[in-house]
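In: pasting the structure only:
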């Protein structure tokens, strides 16, 4: 026997010590191959919209409602079907409401339990018993398993089955069992969840979304540029921290920072109030809606804080650009291009007047040097980010379940782009005389991002990795960003909107062609005849006739505007790509009003499904 074969047999014997044990495993595994493929959902660009995300997860992107109609269409009225659908989505909220309104609580509980058990049986038909058991809380697993697999129509079993239902009701356990069955239905409806980036920013509930994802039975995440920014901030990157805080102040979104992670902005507020007390900071008034109900004093304070953090951000970014020449971002050393006496900046040979010339913390001779007060502010903020237990827990989860890309079932999943030249060749990135492009470049920066968070024993290597996380946020060659520049400075200080344009990488034009998609799939070792690229990052503007399915079906863009900020552009409120035993489906969602209305008025998200 060959040495290699003996090595593998010895390893196998540790798990299967006998021929019978190995044979049983072979029997079970062979049988499993005949089960239908589990249903997988792909979502992207959730951007903190917790209620919409939660509802789409709970309703299986509309699939639970459709299955209820199929199963109970002839035995239940439309209102009854809508009622049980809402009960499945929100059992912890809907069950108490129903128990208060029905004339006979026990009878309603019995009927609801029977219906939920029957529905569970249908959904669990393509799963092994062990899989279903693992999705149940231990204290109810045995009872629910008996209910699911009992044949109450068989002689001698009917009384046993009915006794279980009656005893659940008589012991006052109905509500707990209804909740467990409803949650089981939600889990059975989606076997695996793929998040194609951008959980953070815009909306207020990113921390709540991550709490839910950590509780999910099977999930993977492909990092987006907004995710890597928060990951860099948690690692201690000063530039990432500055960007995170400026972005939150810009959109008046303090919920995740404050209530979610307990990040104290008091040092920044004190500094801004003192430094910019006579500055109206009109260019930095946050973009908030009337619903946010901020006072005029709060708006002014956030404006001052945003300007203070914006200047700190530009200084810190200039420092990175100067110490990492390989990033090729010298054209973004904008603080060096300002004539502070005249209040103008020269870009590409053109002189532009600045809209704001009050820079009390900038030394024109050394514009990227932090003042002592600014340095103290950033140090205190770093400490606050480092000591946020919840943030660190979420970021470790993003590292453990996430990556820049994922190869799964012959498909390639990534958030942003694969940087390309105009001629369709992969854009190369040169480091110390070595060139990286395509898959090799993504593998490199993925490793360096992990180095920036975990390599706490080597400060220089950790700093290198943290700088890479900032690079991934906004550099032209970043696979998560994919634009020639992030025009934050121009939007803040220059009136000419032509300077605000952020030209996209050629990838975003080339990806429409099948040849490009096939080239990328081949680069990652996938079959271009069968594989698909699943992409997010850039919203599909349905209102302008854009389609999510590109490259003759080889590439699917699933950013449909979960974030309310993008829904005017997209005309919809998000996509869910569904992969099941029948193929690929794309669910198109309409806006979601609120959880409160979903429960009290039984309003579901309108979802239209199209076959890919």
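Out: Noted; the coordinates are in hand. Quick caveat: nothing in here was measured; it's all calculated off a predicted structure. Numbering: from 1, shown residues only.
In: use CA for all of it now, contacts and neighbours both
Out: Fine.
In: which helix or strand contains the residue sitting nearest the centre point of the chain?
Out: Nearest residue to the geometric centre of the chain (Cα atoms, centre = their mean): residue 199, 3.1 Å. Of the helices and strands defined by DSSP states H and E, none includes residue 199.
In: isn't it right next to residue 225, touching?
Out: No - between residue 199 and residue 225 there is no contact under Cα atoms under 8 Å: 9.6 Å.
In: so what's the residue nearest to the centre of the chain up against?
Out: Residues in contact with residue 199 (Cα atoms under 8 Å, 6 or more residues apart in numbering) are 44, 45, 46, 47, 48, 206, 209, 210, 224, 226, 227.
In: the first one and residue 539: what is the separation?
Out: Counting by Cα to Cα, to the nearest Å, the separation of residue 44 from residue 539 is 10 Å.
In: overlap in contacts of these two?
Out: Common neighbours of residue 44 and residue 539 are listed as 558, 559 (criterion: Cα under 8 Å, 6+ apart).
In: okay, the two: which has more neighbours?
Out: residue 44 (32 against 22; other Cα atoms under 10 Å).
In: which residues touch the residue lying closest to that one once chain neighbours are set aside?
Out: Computed as Cα to Cα, 6 or more residues apart in numbering, the closest residue to residue 44 that is not its neighbour in sequence is residue 196, at 4.5 Å. Contacts for residue 196 (Cα under 8 Å, 6+ apart) come out as 42-45, 221-224, 413-415, 534-536.
In: and the comparison structure, right after this:
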């Protein structure tokens, strides 16, 4: 059989699909033009990917890292203007691009000759914007342009002053923009366009929520991003479970907010009504100092003594409710194997002690007015009423619902993309290095199959109308927050109860999953990658979740560069422990770069004092040949499209399908 016969046979097999494709490309000319276009795109430089993880509500630092693209924007300015501008001028231009509206307010008040400043700045911004846009097609750049200025911006970006016949035309556009008082709007539009063009794809590797005050602000920002994916973290899944209506997830989410004194996300962000909890806590724990439940030391200074006591009482009230609700789930789901966490059964209130794993400890707090030791996991009527009202508030928060809809639509347990495997915490591993098994419904699953099924069942907990499957799905969402074989948690237990009530730190220990023992082995990492069908010498695993303690000499680079951990402490409470304020990762056409960041002072300082985050860049891998779109996952899709279009061309030319002129 010759090549023409093989092609004809292939066409006949795909005839139904090719006829549908012909609706979009009805002529030989249309199909040929698209083949030429796609083939050209394959040879463009690979777009820049930006990786962030464990943001934990620190919205100011997050917004700044998004605006400066982990230093990429400043490097673009230096590439074009390092021989022309001083470092002070480069810094000022970078700050303008990050915060155009706020910076313009200051400049317009203080600049003596604002028209000259506008002209110089517009030329500089256009040059940077043109430089950033060269790796994209005109069509892609056109789609990124703000609609109100799209025509003029397209002219400015694709015309050169060096072309003699167009020089006056180009200059006149700039002069006219200034004369009709549109310079400010154009500068803002160009600055935002630069921010968009420097990063082609954003990866968030989990834990947007908890600790910091602005998770809701971060979610608003992410929902406007042009291209991103999210790999869920355990803190995200907790809020997703809460939005689904899981009472145990709701109690956990509120408890963490109170522990970190973070009322902003609950009340201002999502409109959660805490009045029923506040009233109940004052009535039940009004005479209790609740010493164990005061906000953590770094936060408590933000509150008066009276406010601190008020938060502590609510904190204790919701914690006891949480422990009771967790007991219900543990008893309902024996397959979770969590009976050892039924600690309320092991309290001796007469002696003021508790037995944990066979050892007796004195209780730091002995006041449990709502616990009946004959049935310690039974909610009182008042506790039941409180959690019912809180559940109603969570379910009916439109903003929380929209944010969690987005997390489900753009998120997943893991992502295999461009030869990198992204997941938040771990793949559950046994001590002998084998994949751990967990029974989900009636199936015992491991590795990739386990993550796939946990994601599917978790989605049921949010979306399905079947009550029984919904409840099971919600229980799985809670298990993903705290369970031994949760890929998002990665420890044998969460010792929340012990941390509150037991002084001895020995009882607080949480043993890490064996994954963290094996992740330094290149052989192990390759085995994990193959489990997820990634078999490339350039492949990496990229994780967050466990803060890298650089203070103690720990490196984010594991297994000879095969695995990268980029949680370096976005969250302020972790920064004393880590010695820095986070890692981010840049993967562009030239290679892979790890960026470490020092703590962010404030947005106000960044604008007024032009203080950028101090970042250090480490080139992990430099490509011998610059990566092209054709070397990426998108390139593989485009190659398949080209193959289909070539078949369509053959079908037209052989008369199997007729052109529609």
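Out: It's in. Since we're looking at a predicted model, the values are computed, not measured.
In: quick revisit: the residue nearest to residue 44 of the first structure matches what in the second structure?
Out: Alignment note (TM-score structural alignment): residue 196 of the first structure maps to residue 205 of the second structure.
In: how close does its match get to residue 425 of the second structure?
Out: From residue 205 of the second structure over to residue 425 of the second structure the distance is 9 Å, taken as Cα to Cα.
In: tell me where the stretch 551-661 of the second structure has helices.
Out: Assigned by DSSP state H, counting those that start in this stretch, the helices in the stretch 551-661 of the second structure fall at 572-578, 603-608, 633-654.
In: which part of the first structure matches the second one?
Out: Alignment of helix 603-608 of the second structure against the first structure: residues 595-600, by TM-score structural alignment.
In: what sits against residue 490 of the second structure?
Out: Applying Cα under 8 Å, 6+ apart, the residues near residue 490 of the second structure are 425, 426, 427, 428, 484, 512, 513, 515.
In: can you check residue 372 of the second structure too?
Out: The neighbours of residue 372 of the second structure, taking Cα under 8 Å, 6+ apart as the test, are residue 378.
In: how many residues are close by the closest residue in space to residue 342 of the second structure that isn't next to it in sequence?
Out: Leaving aside its chain neighbours, residue 342 of the second structure sits nearest to residue 327 (6.0 Å; criterion: Cα to Cα, 6+ apart). Residue 327 of the second structure: 22 surrounding residues under other Cα under 10 Å.
In: from the contact counts, what lies against the helix or strand hosting residue 327 of the second structure?
Out: Here residue 327 of the second structure sits within helix 305-332, counting by DSSP H and E. Packing partners of helix 305-332 of the second structure (3 or more Cα pairs under 8 Å, 6 or more residues apart in numbering; DSSP states H and E): helix 247-259, helix 275-285.
In: that older thread, how much space between the match of residue 196 of the first structure and residue 346 of the second structure?
Out: 38 Å.
In: distance of the aligned partner of residue 284 of the first structure in the second structure from residue 255 of the second structure?
Out: Counting by TM-score structural alignment, residue 284 of the first structure lines up with residue 293 in the second structure. Remark: distance between residue 293 of the second structure and residue 255 of the second structure (Cα to Cα) = 10 Å.
In: shared neighbours of those two, which are they?
Out: When contacts are counted by Cα under 8 Å, 6+ apart, residue 293 of the second structure and residue 255 are jointly contacted by residue 315.
In: the next helix-or-strand element following the helix holding residue 327 of the second structure vs the first structure - mean distance after superposition?
Out: Proceeding C-terminally, helix 305-332 of the second structure gives way to strand 347-348 as the next helix or strand, assigned by DSSP H and E. When the first structure is superposed, strand 347-348 of the second structure averages 1.8 Å from its matched positions, counting by mean Cα distance after the TM-score superposition for the first structure.
In: and the contacts of strand 347-348 of the second structure?
Out: With contacts defined as Cα under 8 Å, 6+ apart, strand 347-348 of the second structure is touched by 353, 354, 355.
In: for stretch 390-397 of the second structure, same thing?
Out: With contact meaning Cα under 8 Å, 6+ apart, stretch 390-397 of the second structure is reached by 242-247, 250, 270-274, 276, 400-401.
In: quick one: it aligns where in the first structure?
Out: Counting by TM-score structural alignment, stretch 390-397 of the second structure sits on residues 381-388 of the first structure.
In: out of the helices of the stretch 551-661 of the second structure, nearest to residue 385 of the second structure?
Out: Across the helices of the stretch 551-661 of the second structure, residue 385 of the second structure has its closest neighbour in helix 572-578 (33.7 Å, Cα to Cα).
In: what residues in the first structure pair up with the closest one?
Out: With TM-score structural alignment as the criterion, helix 572-578 of the second structure aligns to 564-570.
In: how about the aligned partner of residue 84 of the second structure in the first structure, secondary structure?
Out: By TM-score structural alignment, residue 84 of the second structure lines up with residue 75 in the first structure. Following DSSP: H, G, I helix; E, B strand; the rest coil, we place residue 75 of the first structure in the coil state.
In: how far away is residue 75 of the first structure from residue 111 of the first structure?
Out: Noted for residue 75 of the first structure: a distance of 13 Å to residue 111 of the first structure, by Cα to Cα.
In: same check, this time on residue 555 of the first structure
Out: Applying Cα to Cα, the value for residue 555 of the first structure to residue 111 of the first structure is 46 Å.
In: now swap in residue 222 of the first structure and tell me
Out: Distance from residue 222 of the first structure to residue 111 of the first structure, by Cα to Cα: 42 Å.
In: same question for residue 536 of the first structure.
Out: Computed as Cα to Cα, the residue 536 of the first structure to residue 111 of the first structure distance reads 43 Å.
In: more neighbours: those two, which one.
Out: The residue with more neighbours, out of residue 536 of the first structure and residue 111, is residue 536; 27 against 12, by other Cα under 10 Å.
In: looking at the second structure, name the residue matched to that one.
Out: Structural correspondence for residue 536 of the first structure with respect to the second structure (TM-score structural alignment): residue 544.
In: equivalent analysis for residue 156 of the first structure, please.
Out: With TM-score structural alignment as the matching criterion, the partner of residue 156 of the first structure in the second structure is residue 165.
In: with residue 176 of the first structure instead?
Out: In the second structure, residue 176 of the first structure lines up with residue 185, judged by TM-score structural alignment.
In: how about residue 502 of the first structure?
Out: In the second structure, the residue matched to residue 502 of the first structure (TM-score structural alignment) is residue 510.
In: again, but for residue 137 of the first structure
Out: By TM-score structural alignment, residue 137 of the first structure lines up with residue 146.
In: that match and residue 186 of the second structure, how far apart?
Out: Distance from residue 146 of the second structure to residue 186 of the second structure, by Cα to Cα: 10 Å.
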